[in-house]
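Novice: Curious how this folds, go ahead:
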Amino acid sequence: MKKEQRRTNVEAEAVKRIGVIGVGEIGRAIVTGLCDGGDRSPEVFLSPRGARTAAELSARFPGVRVCAGNQEVVNRSELVIIAVRRQDRHEALTGLKVDDDKIVVNVMAGVAHDELRRILATDAPLVRAIPLPAIRERRSVTVTHPTHPAVDAFFERLGGVLPVADEAAFDAFSALTGTLTTHYAYLATLASWAVDQGIAAGDAERYLRGLFEGVGRSLGDETCSLHRLAADHETPNGNNERIRTTWFDPANSEALREALDGLLADLRQPGGEEAP
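Specialist: Down below sits the predicted model:
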């Protein structure tokens, strides 16, 4: 069978053999989302990187196997997910032979197509993706570039897919993911303030979790813009308006924009090293 025919056949069907190189938090989330409670779980081949997590997943899910090395992962898989840390990319990937009929999904932040193609020396299709931890529950939309039928179907199964037109847009989405832990730190600060007012720590956290779980549910209504949601939760001259206008003021908003600009510049810097 010719190479192009083999590639077409892979794309026409659901991918049945998935490889994961780099089994950290995101690798674990992808495997869990694929295998936990699904009735059509593919075979999954894991690299020995992250040995403890790989062994745990292999013991938990019948279709998951730990390979002897990264080359075996590639050889056994139709779709290969590269999830190593950016700073480990050369050590993990240099020298791998990746046939052109494989599909490679790159989830390393800040590693562009051109660089990864040079490292792998392959003409296989490359797709960048931003899976988030909630993919383990099949509840997270994954940004991809470029669009690819097999990859789009893969992430659609895991909560949804958002293909974008170019790497500039992809990098902007990647920068947005850098705000995640800021939200948790914001809630922790609110809880700490409540404790300072004499409220028990457990009560403060329980209340805040319920309060912001409600916010999360309201975000599920995509017919309502974010500005509209804010307005709907705010009474003129009320408590919410007061905190928004006195704390999240124009200077605070501009500082956030500047922080995102700096992160985006770093993500687009060739050869830069990703901070943990």
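
Novice: all contacts plus neighbour counts: C-alpha atoms, from now on.
Specialist: Will do.

Novice: what does stretch 165-173 contact?
Specialist: Stretch 165-173 is contacted from outside by 110, 112, 143-146, 164, 264, 267-268, using C-alpha atoms under 8 Å, 6 or more residues apart in numbering.

Novice: Please enumerate the helices of the stretch 1-150 of the chain.
Specialist: 3-12, 25-35, 51-60, 70-76, 89-93, 113-120, 149-157 (DSSP state H, counting those that start in this stretch).

Novice: Equivalent analysis for the stretch 151-276 of the chain, please.
Specialist: Going by DSSP H, counting those that start in this stretch, the stretch 151-276 of the chain shows helices at 167-177, 180-196, 201-218, 226-232, 239-246, 250-267.

Novice: in the first one, what's buried?
Specialist: Burial within helix 167-177, assessed by neighbour count using 16 or more other C-alpha atoms under 10 Å, is assigned to 167, 170-175.

Novice: measure residue 246 to residue 65 for me?
Specialist: Separation of residue 246 from residue 65 (C-alpha to C-alpha, to the nearest Å): 54 Å.

Novice: of the two, who's got more company?
Specialist: For residue 246 versus residue 65, neighbours defined as other C-alpha atoms under 10 Å are more numerous around residue 65 (20 against 10).

Novice: Distance of that one relative to residue 57?
Specialist: 8 Å.

Novice: where do the contact lists of the two overlap?
Specialist: Counting by C-alpha under 8 Å, 6+ apart, nothing touches both residue 65 and residue 57.

Novice: Any buried residues in stretch 178-194, and which?
Specialist: 187, 191-192, 194.

Novice: correction: stretch 201-220
Specialist: Quick answer for stretch 201-220 (16+ other C-alpha under 10 Å): 204-205.

Novice: What of stretch 237-251?
Specialist: In stretch 237-251, counting by 16+ other C-alpha under 10 Å, buried: residue 241.

Novice: structure for this one too, so we can compare:
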Amino acid sequence: MRIGFVGTGVISTAVVTALMSSSNSPTQIVVSPRNASRANDLAQRFTAVTVGRDNQDVVDRSDVICLGVRPQDAQAALAALRFRSTQTVISFISTFSMEDIATLVQPCATVFRVVPLPPVARRLGPIAVFPAGGVVEEVFGDLGNLVAVADEQELQTLWSATSMMASYFRLQESAASWLVSQQVAPERARMFVASMFHALADTGLRELDTDFAQLAIDHATPGGLNEQLMRELETAGCFDTVQDGLALILRRMRGEAGFDDTLDQRL
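Specialist: As a prediction, this is how the structure comes out:
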């Protein structure tokens, strides 16, 4: 199988890295030259990877084309390309629907939407796919926890939740910075916080039959430190703000809001 990547950003780079360590590595990968440093690095690391002359060269040399361009660049980038009816297109573009993509890649009739995250480079994390089956499972089945969704609406909702990645690290930064302000050495603060969050995430995966609300209770000894901080965060509306923020992101996914919309405007 020959796989091409139009767009060589963080996600495309992570997927290429994962593919080259999987049990079903493609015979050839062609990457876009748009991000020259990332493209050349991939070609140097993996003998199966070559850098295309341009995006059309990537398309011409591939059976499966993964679209990893930014949403704001997608219309112009894809409209300039010529696809074949026998090709398969897999889109990583968050705000472009199946219909949007299908229109831009005609006459190609086989289109999937996939949501890989940066940890896919280490073959970790969920990979939401729609529709399920076929080439998409062949390509991504060995790269993480494949989540086959029921419909495009469910895919958009799950995709919205990925907007929490930066906030996840921002929360860790807040805890680590506070530790440093209390005279804990920076390297120890970072290791302690990262290791704690890693262990808690592992608990969530190991106890899939226990919902998160119950896990919160299980980790909040009555009258203890965790119960106190959780109470204060709840009182301040922190958890409600997370859900309101996710609702805003979902509205953006549906084309009902933009980057400049805020929760303050909604309220």
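
Novice: Buried ones among the contacts of stretch 165-173 of structure 1?
Specialist: Judged by 16+ other C-alpha under 10 Å, buried ones among those: 110, 112, 143-146, 264, 267-268.

Novice: how about the nearest residue to residue 131 of structure 2, chain neighbours excluded?
Specialist: residue 112 (6.1 Å; C-alpha to C-alpha, 6 or more residues apart in numbering).

Novice: Just give me the neighbour total for the one you found.
Specialist: Residues lying near residue 112 of structure 2 (other C-alpha under 10 Å) number 23.

Novice: show me what contacts it?
Specialist: 88-91, 98, 129-131, 136.

Novice: I'd like those residues as CSV, with distance to residue 202 of structure 2 appended.
Specialist: Formatted as CSV, these follow (distance: C-alpha to C-alpha, whole Å):
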residue, distance to residue 202 of structure 2
88, 35
89, 34
90, 30
91, 29
98, 33
129, 23
130, 26
131, 28
136, 27
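
Novice: List just the nearest of those residues to residue 224 of structure 2.
Specialist: residue 129 (41.5 Å; C-alpha to C-alpha).

Novice: can I assume the closest one is in contact with residue 144?
Specialist: No: using C-alpha atoms under 8 Å, residue 129 of structure 2 is not in contact with residue 144; the gap is 11.6 Å.

Novice: from the contacts of residue 112 of structure 2, which single one is nearest residue 237 of structure 2?
Specialist: residue 129 (33.0 Å).

Novice: How about the closest one, nearest residue that isn't a chain neighbour?
Specialist: Residue 129 of structure 2 sits nearest to residue 114 (C-alpha to C-alpha, 6+ apart), 4.5 Å away.

Novice: In contact with the one you found, which residues?
Specialist: 90-92, 127-130.

Novice: That one pairs with which position in structure 1?
Specialist: Matched across to structure 1, residue 114 of structure 2 falls on residue 129, judged by TM-score structural alignment.

Novice: Then residue 87 of structure 2?
Specialist: Using TM-score structural alignment, residue 87 of structure 2 sits opposite residue 102 in structure 1.

Novice: How about its match: what's its closest non-neighbour residue?
Specialist: Closest to residue 102 of structure 1 by C-alpha to C-alpha, 6+ apart is residue 78, at 5.3 Å.

Novice: Surely that neighbour touches residue 9?
Specialist: No: using C-alpha under 8 Å, residue 78 of structure 1 is not in contact with residue 9, being 10.8 Å away.

Novice: neighbour-wise, which of those two wins?
Specialist: Remark: of residue 78 of structure 1 and residue 9, residue 78 carries more neighbours, 20 against 12, as counted by other C-alpha under 10 Å.

Novice: what's the neighbour count on residue 133 of structure 1?
Specialist: Neighbour number of residue 133 of structure 1 under other C-alpha under 10 Å is 17.

Novice: Find the nearest non-adjacent residue to residue 135 of structure 2, please.
Specialist: Nearest one to residue 135 of structure 2, counting by C-alpha to C-alpha, 6+ apart, is residue 88 at 7.8 Å.

Novice: what's the burial count for the one you found?
Specialist: Neighbours around residue 88 of structure 2, by other C-alpha under 10 Å: 22.

Novice: Starting from residue 136 of structure 2, give me the distance back to it.
Specialist: Counting by C-alpha to C-alpha - residue 88 of structure 2 and residue 136 of structure 2 are separated by 9 Å.

Novice: Check residue 150 of structure 2 too.
Specialist: Taking C-alpha to C-alpha, one finds residue 150 of structure 2 at 15 Å from residue 136 of structure 2.

Novice: In space, what's closest to the residue positioned nearest the centre of structure 2 - neighbours in sequence excluded?
Specialist: The residue lying closest to the centre of structure 2 (C-alpha atoms, centre = their mean) is residue 117, at 2.8 Å. Distance criterion C-alpha to C-alpha, 6+ apart; nearest residue to residue 117 of structure 2, sequence neighbours excluded, is residue 11 at 6.4 Å.

Novice: ok, how many other residues are close to that neighbour?
Specialist: Look at residue 11 of structure 2: counted by other C-alpha under 10 Å, it has 20 neighbours.

Novice: What lines up with it in structure 1?
Specialist: Mapped onto structure 1 by TM-score structural alignment, residue 11 of structure 2 lines up with residue 26.

Novice: and the gap between its match and residue 99 of structure 1?
Specialist: From residue 26 of structure 1 to residue 99 of structure 1 the distance is 25 Å (C-alpha to C-alpha).

Novice: go on, residue 174 of structure 1?
Specialist: Residue 174 of structure 1 is 28 Å from residue 99 of structure 1, by C-alpha to C-alpha.

Novice: One more: residue 72 of structure 1?
Specialist: Separation of residue 72 of structure 1 from residue 99 of structure 1 (C-alpha to C-alpha): 13 Å.
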